[in-house]
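# what follows is a predicted structure for the sequence shown.
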Amino acid sequence: MLRFAANLGFLYQDLPFLDRFSAAARDGFAAVECLFPYDVPAADLRARADAAGVEVVLINAPPGDWASGERGLASLAGREADFRDSIERGLDYASRVGSPRLHVLAGVLPPDVSRDAALARYEAGLRWAAEQGARAGVTLMIEPINPHDMPGYLLQRQEEAHAIVDRIGATHLRVQMDLYHCARVEGDVVVQVRRWLPTGRVAHCQIAGVPGRHEPDVGSLDWRGALAAIDEIAAATGWDGWIGCEYRPRRGDVAGGTSDGLVWMRGLSSKD
C-alpha cells in the first residue's frame, strides 16, 4: 500500500512553515518530511506534528553554508569536524521530533579535487555517522541528486549509492531513491524501481514531475508505472517506506494551490 509524505519545504508555500502540518493533514497526508527545520525549536515542531496527527518521517542533516553553495559536508576536505557537528545536531533534532530517518548530503565536488579522494572521505564519514545513527536509533539516508539541479554533486547514480551502502554494511545506512533525480540521470524509473527496491537498501522514496519538478502528473515521468511497481514490490517484500512529495506545485504560492494540485494522488486507488 502506497504511503505518501508531504515535503513541507516544497508544498504549501502560501502558509507559514508550522501551519503546513495541519494543512498536510487536511489533505490526507499521514506523514511529513522537512528539509532543514533547525530554525524551529524541535519541541515546537513536534507539537505541531502531534496536533495535526502526522508523523515526521525524514529530515535533512545541516548542509553547511547553503548560501555560499555548500550542499553537504561529508566529502569536503578539511571539514571533518564540521561534518561531525552536523550529524550530531541532526541526530539530536531527529530524535527530538521523532524522525526515524536523517538524509546526509554528500557535498559538491570542487573542480580541483580528486573524485576518488572525495569518495574516500565520504565513505569514511558515513561509516562514522552510521555508528552514531545506530546509537540514536535513526537511519541515515544517502540520495543520488541530478547535476541539472545541483551541478557537481558528488553522488548522482543509484548504482553508486547502493555500492557505498553495500560496502559499508551498516544497518542504519540506506538509500533515498528520488524518482525525479533518477529519471533525469538514468531514464526509465520503472526499470530502476524494479532493479533497486527489492534489494532492501532503499528505505525512502520521493517523487516529482520531470523536467519541471512540479506535480508528478506534469511532464514525462511515468509516475503511474513507477508507483504501481513500488506498490507491487511492497506487497511482495513487505517494503514499508514512504514516498515523499518533494515537488514545487504549479500554484504552490496561491492559497489552496498545493491542495488543488493533489488530484493525481486522490485519483489513486491506494494513496495512504
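Sure, I can see it.
# alpha carbons only for contacts and neighbour counts from here, please
Will do.
# if we go by neighbour counts, what in stretch 229-238 is buried?
Across stretch 229-238, burial judged by 16 or more other CA atoms under 10 Å covers Ala229, Ile230, Asp231, Glu232, Ile233, Ala234.
# tell me where the protein has helices.
20-26, 42-52, 80-97, 115-136, 158-168, 179-186, 189-196, 223-237, 257-260, 263-266 (DSSP state H).
# which parts of the fifth one are buried?
Spelled out, that is helix 158-168. For helix 158-168, by 16+ other CA under 10 Å, it's Gln158, Ala161, His162, Ile164, Val165.
# turn the residues you listed into JSON lines, columns for distance to Leu119.
Below are those laid out as JSON lines (distance: CA to CA, whole Å):
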{"residue": "Gln158", "distance to Leu119": "15"}
{"residue": "Ala161", "distance to Leu119": "11"}
{"residue": "His162", "distance to Leu119": "14"}
{"residue": "Ile164", "distance to Leu119": "9"}
{"residue": "Val165", "distance to Leu119": "13"}
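# out of those residues, the closest to Ala23 would be?
Of all these, Ala23 sits closest to Gln158, with 32.8 Å by CA to CA.
# how much space is there between Ser75 and Trp66?
Distance of Ser75 to Trp66, computed by CA to CA, to the nearest Å: 15 Å.
# likewise for Asp14?
23 Å.
# the two: which is more packed in?
The neighbour count for Asp14 versus Trp66, taken as other CA atoms under 10 Å, is higher for Asp14 (16 against 10).
# how near is that one to Ile87?
In terms of CA to CA, Asp14 sits 31 Å off from Ile87.
# same check on Val202?
20 Å.
# which of the two has more neighbours?
Neighbour count, other CA under 10 Å: between Val202 and Ile87, Ile87 has more, with 28 against 23.
# quick check: that one touching Ala61?
Yes. Contact criterion CA atoms under 8 Å: Ile87 and Ala61 qualify, at 6.2 Å.
# identify the contacts common to the two.
Common contacts of Ile87 and Ala61, defined by CA atoms under 8 Å, 6 or more residues apart in numbering, comprise Val104.
# what number of residues lie near Gly267?
With other CA under 10 Å as criterion, Gly267 counts 9.
# one more: Val32?
Count around Val32 with other CA under 10 Å applied: 27.
# then this one, side by side with the first:
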Amino acid sequence: MPRFAANLSMMYTEHDFLDRFAAASADGFDAIEYLFPYDHEPTELRRRLDEHGLRQVLFNAPPGDWESGERGIASLPGREAEFRSGIDRALAYAVALGCGQVHVMAGLRPADATPAQLAEHRATYLDNLTWAAQRAAAVDIDVLIEPINGRDMPGYFLHRQAEAHAIVQEVGAPNLKVQLDLYHCQIVEGDLTTTLRRDLPTGRVAHLQIAGVPDRHEPDQGELDIRYLFDVVDELGFEGWIGCEYRPRSGTSEGLGWLKNYGQLKSHGRLKNNRGERA
C-alpha cells in the first residue's frame, strides 16, 4: 500500500513551521518532507522528528538566492563552488536527520539561450550531478532530480520525464534518481498511467509527489482519478514515499478526507456498486 508523507512547506501552514511536525503526526502521518531545513538547526529538527515519531524522507539542497527568484544552481556555469558547498551542507543535514534523499534543483534556463549556451548548461548540470552523487554515496544518500512544469516555474531547466531519465542514465550513478511529481507530469505531458507503468519498474524513480490538477489543492480535487493512480502505484510494487505537496483549500486537517477514504478503500475492498455488489 502506498506510503504518504506530509509536505510541511505547503501543508499545515496555519501553524508555525516547527509546530507542523506535531500537527502532521496527530493526523496520522508517519513521514514528512519540506523544501528547505536551513533556517533551523538540525538538532532542533531532529528533536521534533523524534518527539512525534516522524521520519524525514526528503528536502531540497540549497537553491541559490530563492528570494530573488533563483530555483537551483546545478545547471548554472560559474556557480560550481557554491553548488558544492551547498551539497555538503545538505548532506550534513540529511545525515543528522536520517534522511536518505536530497532533491537537487537544476535552475532556470537563460532567456533566449542559444543552443551552445544550453549545451554548456547541460554539461554543467551533468558534471555537478556526478560530483553530488559521488559525495552523497559516501553517506548512503540518494540525489534526486525532478522535472517541473513551466507554468508554475517558467524557464526551469528540466521539465520532461524522458529528459530526467536520460540524464540519470548518462551520469550512471546508482544513487542518482528521479523524483516524479504527478502534478507536474500531468501538466507537461499527461498520460500518467503509461508513465508510471513505464518508469517505476526501471528502479530509477525513488519518490513520488501528488497534488490536484490544475489548482494544486487536495489530490482528489480536479482532473485526476487519484484513487485509480494510487492503485496503479500499488500494483507496480512501488516501495518509496508519496509526498503530499499541495496547498489545502481550507485547513489541512479538514481536507484529509481523500486520504482517509483511500485507506478505507484499501482496508475494505473495492467500492460497492449501486446494487450493493463489489465493483
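Looks like it came in fine. Just so we're clear, the structure is a prediction, and the values are computed from it rather than from any experiment.
# now, which of the buried residues of helix 158-168 of the first structure sits nearest Pro111 of the first structure?
Ala161 (21.2 Å).
# the closest one pairs with which position in the second structure?
Residue correspondence, TM-score structural alignment: Ala161 of the first structure in this structure matches Ala164 in the second structure.
# how near is Asp181 of the second structure to Leu236 of the second structure?
17 Å.
# just name the most buried of the helices of the first structure.
Greatest average neighbour count among the helices of the first structure goes to helix 179-186 (a mean of 23), per mean count of other CA atoms under 10 Å.
# show me how far that helix is from its chain's centre.
Computed by CA atoms, centre = their mean, to the nearest Å, the chain-centroid distance of helix 179-186 of the first structure equals 14 Å.
# next, format the buried residues of stretch 229-238 of the first structure as CSV and append distance to Met141 of the first structure.
Shown next, in CSV, are those (distance: CA to CA, whole Å):
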residue, distance to Met141 of the first structure
Ala229, 22
Ile230, 19
Asp231, 21
Glu232, 23
Ile233, 20
Ala234, 19
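# need the max-distance pair from those.
Ala229 and Ala234, at 8.4 Å, using CA to CA across these.
# follow-up on the earlier one: want to throw the helices of the first structure into JSON lines with distance to Glu143 of the first structure?
Output for the helices of the first structure, formatted as JSON lines (distance: least, CA to CA, whole Å):
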{"stretch": "helix 20-26", "distance to Glu143 of the first structure": "24"}
{"stretch": "helix 42-52", "distance to Glu143 of the first structure": "24"}
{"stretch": "helix 80-97", "distance to Glu143 of the first structure": "16"}
{"stretch": "helix 115-136", "distance to Glu143 of the first structure": "13"}
{"stretch": "helix 158-168", "distance to Glu143 of the first structure": "7"}
{"stretch": "helix 179-186", "distance to Glu143 of the first structure": "9"}
{"stretch": "helix 189-196", "distance to Glu143 of the first structure": "13"}
{"stretch": "helix 223-237", "distance to Glu143 of the first structure": "18"}
{"stretch": "helix 257-260", "distance to Glu143 of the first structure": "25"}
{"stretch": "helix 263-266", "distance to Glu143 of the first structure": "24"}
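# right, and the ones you listed - which one's nearest Leu109 of the first structure?
helix 115-136 (7.0 Å).
# what helices and strands are in contact with the closest one?
With contacts taken as 3 or more CA pairs under 8 Å, 6 or more residues apart in numbering; DSSP states H and E, helix 115-136 of the first structure sits against helix 80-97, strand 139-142, helix 158-168.
# which residues sit against the longest one?
Taking contacts as CA under 8 Å, 6+ apart, the residues outside helix 80-97 of the first structure that touch it are 38, 42-43, 45-46, 56, 59-64, 73-74, 100-102, 104, 125, 129, 132-133, 136, 138.
# picking up where we left off before, out of the helices of the first structure, which is closest to Glu246 of the first structure?
helix 179-186 (9.0 Å).
# just checking, Ala106 of the second structure touches Ala74?
Yes. Ala106 of the second structure lies in contact with Ala74 (CA under 8 Å); the separation is 4.7 Å.
# any common contacting residues for these two?
Tyr125.
# who has more neighbours out of these two?
Taking other CA under 10 Å, Ala106 of the second structure and Ala74 do not tie; Ala74 has more neighbours (30 against 26).
# who touches the aligned residue in the first structure for the more buried one in this structure?
Mapped onto the first structure by TM-score structural alignment, Ala74 of the second structure lines up with Ala74. The contact partners of Ala74 of the first structure, by CA under 8 Å, 6+ apart, come to Glu80, Phe83, Val104, Leu105, Ala106, Gly107, Arg121, Tyr122, Gly125, Leu126.
# closest to Arg250 of the first structure out of those residues?
The nearest one, if we look at the contacts of Ala74 of the first structure relative to Arg250 of the first structure and count by CA to CA, is Leu105, at 26.5 Å.
# for the nearest residue to Arg3 of the second structure once chain neighbours are set aside, give its distance to Val232 of the second structure.
Using CA to CA, 6 or more residues apart in numbering and skipping the chain neighbours, the partner closest in space to Arg3 of the second structure is Trp241 (5.2 Å). Distance, Trp241 of the second structure to Val232 of the second structure, by CA to CA: 14 Å.
# how about Leu176 of the second structure?
Taking CA to CA, one finds Leu176 of the second structure at 24 Å from Val232 of the second structure.
# kindly report the same for Asp152 of the second structure.
From Asp152 of the second structure over to Val232 of the second structure (counting by CA to CA), the distance is 26 Å.
# one more: Tyr246 of the second structure?
21 Å.
# kindly report the same for Gly78 of the second structure.
From Gly78 of the second structure to Val232 of the second structure the distance is 42 Å (CA to CA).
# coming back round to it: right, and the residue nearest to Arg3 of the second structure touches Ala5 too?
Yes. Trp241 of the second structure is within contact range of Ala5, at 6.5 Å (criterion: CA under 8 Å).
# of these two, who's got more company?
Ala5 (25 against 19).
# give the contact list for that one.
Counting by CA under 8 Å, 6+ apart, Ala5 of the second structure has contacts Phe29, Asp30, Ala31, Ile32, Glu33, Val57, Trp241, Ile242, Gly243, Cys244.
# again, only this time at 6 Å
Ala31, Ile32, Ile242, Gly243, Cys244 (CA atoms under 6 Å, 6 or more residues apart in numbering).
# so which of the residues you listed is the closest to Val213 of the second structure?
For those, the nearest to Val213 of the second structure is Cys244 (13.1 Å; CA to CA).
# ok, now which ones touch the aligned residue in the first structure for Leu208 of the second structure?
Taking TM-score structural alignment as the criterion, the aligned counterpart of Leu208 of the second structure in the first structure is Cys205. Contacts of Cys205 of the first structure were listed using CA under 6 Å, 6+ apart, and they are Gln176, Met177, Asp178, Ile243.
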